[in-house]
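Asker: Got a predicted structure plus its sequence, pasted below:
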Amino acid sequence: MYRVGIDVGGTNTDAVVLQEKTVLAGVKASTTEDVTSGVIEALEKVIEASGIDRAHIGAVMIGTTHFTNAVIERRHMDEVAAIRLGLPSGAGLPPMVDWPDDLREIVGNHGYQVRGGYEFDGREISALDEDEIVRIAADIRAKGLKAAAVTCVFSGINDAMELRAKEILQERCPGLPVVMSKDIGRHGLLARESAAIMNASLLSLADRTVAAFGEALKAAGITCPFYITQNDGTLMAADVVRGFPVLTFASGPTNSMRGAAFLTGLKDAVVVDVGGTTSDVGSLSHGFPRQASTTVDIGGVRTNFRMPDVFSIGLGGGSLVVNGDHGLTVGPKSVGYRVRREALCFGGTTLTATDIAVASGKADVGEKALVSTLDKRLVDAAVEKINAMLESCVERSRISSSPVPVIAVGGGSILMPDRIGELEVIRPENFAVANAVGAAIAQISGETDRVFSLIEGRTRESALAEAEAEAREKAIAAGALAETLEVIEREDMPLAYLPGNATRIHVKVVGEMGANHG
């Protein structure tokens, strides 16, 4: 059986076919406004290039930046009823209090605060005001809102109130999708609430996008199940994405990093993914992207998803090189996917970073003669500038002084020098489509992150074992093979300020997809 990996970026849609551990073919197509036609084109190209029978494709994995772009561009988001259970606590900071004004307006600024919620040790702050939830349901119907997000104070310790509020809302508003914050964020009320509201605002876009991917595969005559990659480099079944679009936010850079690990066989490295407009930089640890430990900012909103610790700079193959009054600048403005029309080496009129790479002899694309008249001092200065930008990124991403290799991937990685400081730069085969390779090799995960009380005979070891069993159950339910599961993250933090000897435990397991899943 073959696996197909597709990565839908802002500029290119990449596709690869994998058989076991071998990349049979990799192609690039242009991303289209409707997404589907770009996916169909990439699929047809990669099936033709690999010469496989499409009936033998066992699973298709898709990575997409569709939902992140919707938030950043403020498009395709619905108005949401944001309901917080916690009064009388938390009244001073209403839902969406720290959101940018334009984004708050787009999701409607419908904030409701209700009596309810829990203390840190699971005691009620106050009983849930069910009559108020009934009144809110009437308001939702009157306003014609399409979704609701329910957040209860400390729902990670007890989720009963969120479940009850959802039940009442759906009794009163049949068919209303209700997102519960316990399913999305971790501890930290405002960030978890923001994640739930954002998720609710993207549900109808998720529905349309998943349906569009399904149609694209059907149009290409592919009938196997398809999966979408999530923030941590593992897979979600397409139907799960309909309910949790925010969990795909960082899947683009994550896929590139997992692909880089797979193509080089390295488990610990710094990965630089250079695209047409930006470069994403992050560190691999044990073959997976290192996770960010702080809150993650998406489109100006603080959230607390488990996201890779990746940052971007405005340097890519299409970056404009400008020699202005303030000296030489490279990026952040870029010609993006138009680089093959507008760059000098392709017969265009714009000086880009790709032209500098060709003129300096680092890259062999387009017509070298078209850039041979560039001033050598300008070329040297631009090369130096690009190298300095890349070097400062790599230094920022390193976690220790011990030398680790740098893996260069992405179509724009022709800009990378052969060494960065004392670090060797590795360009694997198929480097330009590493993101699609990362999607194709993705595994299935399960995780648990909650507070355990070490009382009545429960020890730290038994709590860890309990958390691991929960995570394994979730992974198997999502389609992983039990015998392939391994623990990749295990952490416990004693919470000194809580009674009952409490400790917060986070365990994550990953495994291969079961045979019935491709």
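Answerer: It's in.

Asker: going forward, measure contacts between C-alpha atoms and count neighbours the same way
Answerer: Will do.

Asker: What's the local residue count around residue 277?
Answerer: One way to gauge burial is a neighbour count; for residue 277, by other C-alpha atoms under 10 Å, it gives 25.

Asker: So it sits against residue 330, correct?
Answerer: No. Counting by C-alpha atoms under 8 Å, residue 277 sits too far from residue 330 to count as a contact (11.0 Å).

Asker: here comes the other one, which I'd like you to weigh against the first:
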Amino acid sequence: MAAAFVPYLVAAQFGRRGRGRHRPAPAADRPGEHGKGHPMLRLGIDVGGTNTDAVLIDGDRVLGAAKAATTADVSGGIVTAIGDLRQATGFDPATVTAVMIGTTHFTNALVEGERLARTAAIRFGLPATRALPPLVDWPERLVSAIDGHGYLCRGGHEYDGSPIAAFDETEFRTVLDRAVEAGATSFALSSVFSPVNAEFETRAAQIIAERLPGAPVSLSHEIGRTGLLGRENATVVNAALRDLADQVTAGLRRTVADAGIGAPVFLSQNDGTLMDVDHARRHPVATFASGPTNSMRGGAFLSGLSSCAVVDIGGTTSDVGLLRNGFPREASADVSVAGVRTNFRMPDVLSIGLGGGSHVVREGNGVTVGPASIGHRLTRQALVFGGTRLTATDAAVAGGRADVGDASLVARLDRSVAVAALKQIDERLAEAVDRVRVSAEPVPVVAVGGGSILMPGDLAGVSRVVRPDHFAVANAIGAAIAQVGGEVDRVYPIVAQRRDAVLDEARQEAADRAVAAGARPGSVEIVDVEEVPLAYLPGNATRVRVKAVGELNLDGGAVYPGGHDA
């Protein structure tokens, strides 16, 4: 994931006319002036590991942005960013209609192996699946971090929905008692082909609710896709994060309310859509990789390009992804997170060790750039800021590509070093874009992130390079413009005469899920349909995935079906 954006770039870009199509509103149009209210003000916030960004958007206009250091308690950085944004734009908190927040808290907790709940993974699949029990492919350190225990019960279904074995309530209650005795406080339930038939997971969740009122329960059919181990792993990760999710979501709500904002609060999901705070509390795993997704969506919004490559360059790394119809292309294979293989929706993002703080090291007659980086210490340690470390930013300034810091401090830098560093940067960026594109045709590239000053005006294999206004806060903008989505991912037996009917059924279900999640009914559209025949299954089995998105309906709260706890 790209490191936090370089702070000094925010101040540099506001107050000047940029090259993007969205510019700060003139003073007369700013909220809070002349007594004019803005009925559709959105506040987007991105909480990164180093910086917290906040932006205010009215329709398709960016009214202002602010950046503050992220604090250990999260709320401090958000309060500062909102306060700075209010001072810059003069907006009235009462006029904000929605608050959208992107956060890396849950990803960081899993990577660090801290603040995780003691979790029991219970699978319905016997007499099948015995050879690969739950948690079989987990790193030992994470199994220990969640004090994980795996259990197997009879049940599950075939791909067509027929049961493998009947639900045995006595057996499940015995397993549940064993899990409780082992210290489990959160429960992950999985069942073979539960995306086709969720009966076993639902019945088991009801029993847990009766036996342990209020205990958090995570159901695999609500989280992952077809494919047992990846879906089960994602569900266990979700269950392990449930206690932390309660704390974080409560803190976010309280912080927004303390700022005088009474608008509903939503969190960004990793597919570029929104979920309300209650849904996020139950499904924290859905926030994974929302940072790169928001940056890509923000880049598309700022540039006006719905299909392009987006390069998000931070202080340490660069994230490169491809947008189709304004949404990131999703990974087609299972994605490993902190060493755990999962199959829930994730953007297909390529990360490389190149950023504004990357070290430039002389080696013989050449140089190497990165992957080591000074990251957020750039404004203290880079040459152009009076430091002693030669960085990619210094090379960009010395080569005339960027104008930040004090250029005189790199005036004596050997020009051949800067030229060699910039050449290597260009080659690595071009290679990364080439690896994510799906055809030989040149693609437009949108450069975002504070480190995007490294991006040249022309790049091999690229039709054009765009670095729009507000590029340094594209992640918060992506959060602010996010829509509400619904998805169906299921295996259907399809005969030739029924194909159109099955696809129409899947489209309608996806649209209904988007509306149930809080989308305005008249705004929902289908943005992706995928069919994958499964030759290894009988009966013309085909995996069908349909995604629908719509504009947020602020006339009423979002309602998510399938909740199983208070």
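Answerer: Cool, the structure landed. If you're wondering where the values come from, they're calculated on a predicted model, not measured in any experiment.

Asker: Please enumerate the shared neighbours of residue 277 and residue 330 of the first structure.
Answerer: Overlap of the contact sets of residue 277 of the first structure and residue 330 (by C-alpha atoms under 8 Å, 6 or more residues apart in numbering) consists of 315, 319.

Asker: Where in the second structure does the longest helix along the first structure align, residue-wise?
Answerer: Assignment by DSSP state H gives helix 376-397 as the longest helix of the first structure. Counterpart in the second structure of helix 376-397 of the first structure, with TM-score structural alignment as the criterion, is residues 415-436.

Asker: can you list the residues that contact the matching stretch?
Answerer: So stretch 415-436 of the second structure is in contact with 309, 311, 320-322, 349-350, 352, 354, 360, 362, 366-369, 392, 395-396, 398-399, 454-456, 459-462, going by C-alpha under 8 Å, 6+ apart.

Asker: from those residues, which ones fall inside strands?
Answerer: 309, 311, 320-322, 349-350, 352, 360, 362, 366-369, 462 (DSSP state E).

Asker: Just among those, which is most surrounded?
Answerer: Most neighbours among these, by other C-alpha under 10 Å: residue 311, with 31 neighbours.

Asker: List the contacts of the corresponding residue of the first structure for it.
Answerer: Residue 311 of the second structure maps onto residue 272 in the first structure when the alignment is built from TM-score structural alignment. Contacts for residue 272 of the first structure were tallied using C-alpha under 8 Å, 6+ apart; they are 279-282, 394, 406-409, 413.

Asker: What residue in the first structure is paired with residue 297 of the second structure?
Answerer: Residue 297 of the second structure maps onto residue 258 in the first structure, by TM-score structural alignment.

Asker: can you count the residues close to its match?
Answerer: By other C-alpha under 10 Å, the burial measure for residue 258 of the first structure, its neighbour count, is 28.

Asker: wait, doesn't it sit right on residue 288?
Answerer: Yes. Residue 258 of the first structure is in contact with residue 288 according to C-alpha under 8 Å; the separation is 6.2 Å.

Asker: what residues do the two have in common as contacts?
Answerer: When contacts are counted by C-alpha under 8 Å, 6+ apart, the set common to residue 258 of the first structure and residue 288 consists of residue 233.

Asker: and the gap between the match of residue 311 of the second structure and residue 257 of the first structure?
Answerer: Separation of residue 272 of the first structure from residue 257 of the first structure (C-alpha to C-alpha, to the nearest Å) stands at 8 Å.

Asker: Mutual contacts of these two, please.
Answerer: With C-alpha under 8 Å, 6+ apart applied, the overlap between the contact sets of residue 272 of the first structure and residue 257 consists of residue 282.

Asker: Please report which of the contacts of residue 272 of the first structure has the highest neighbour count.
Answerer: Most crowded among the contacts of residue 272 of the first structure, counting by other C-alpha under 10 Å, is residue 409 at 31 neighbours.

Asker: Just to confirm, what residue in the second structure is aligned with that residue?
Answerer: Checking TM-score structural alignment: residue 409 of the first structure goes with residue 448.

Asker: mean shift of the host helix or strand of the match of residue 297 of the second structure relative to the second structure?
Answerer: Under the criterion of DSSP states H and E, residue 258 of the first structure resides in helix 251-264. Compared with the second structure after the fit, helix 251-264 of the first structure shows a mean deviation of 0.7 Å (mean C-alpha distance after the TM-score superposition for the first structure).

Asker: Mind listing what's buried along that helix?
Answerer: Within helix 251-264 of the first structure, the residues scored as buried using 16 or more other C-alpha atoms under 10 Å are 251-263.

Asker: roughly how far out does that helix sit from the chain middle?
Answerer: With C-alpha atoms, centre = their mean, to the nearest Å as the basis, the distance from the averaged C-alpha position of helix 251-264 of the first structure to the chain average is 12 Å.

Asker: Alright, calling it a day.
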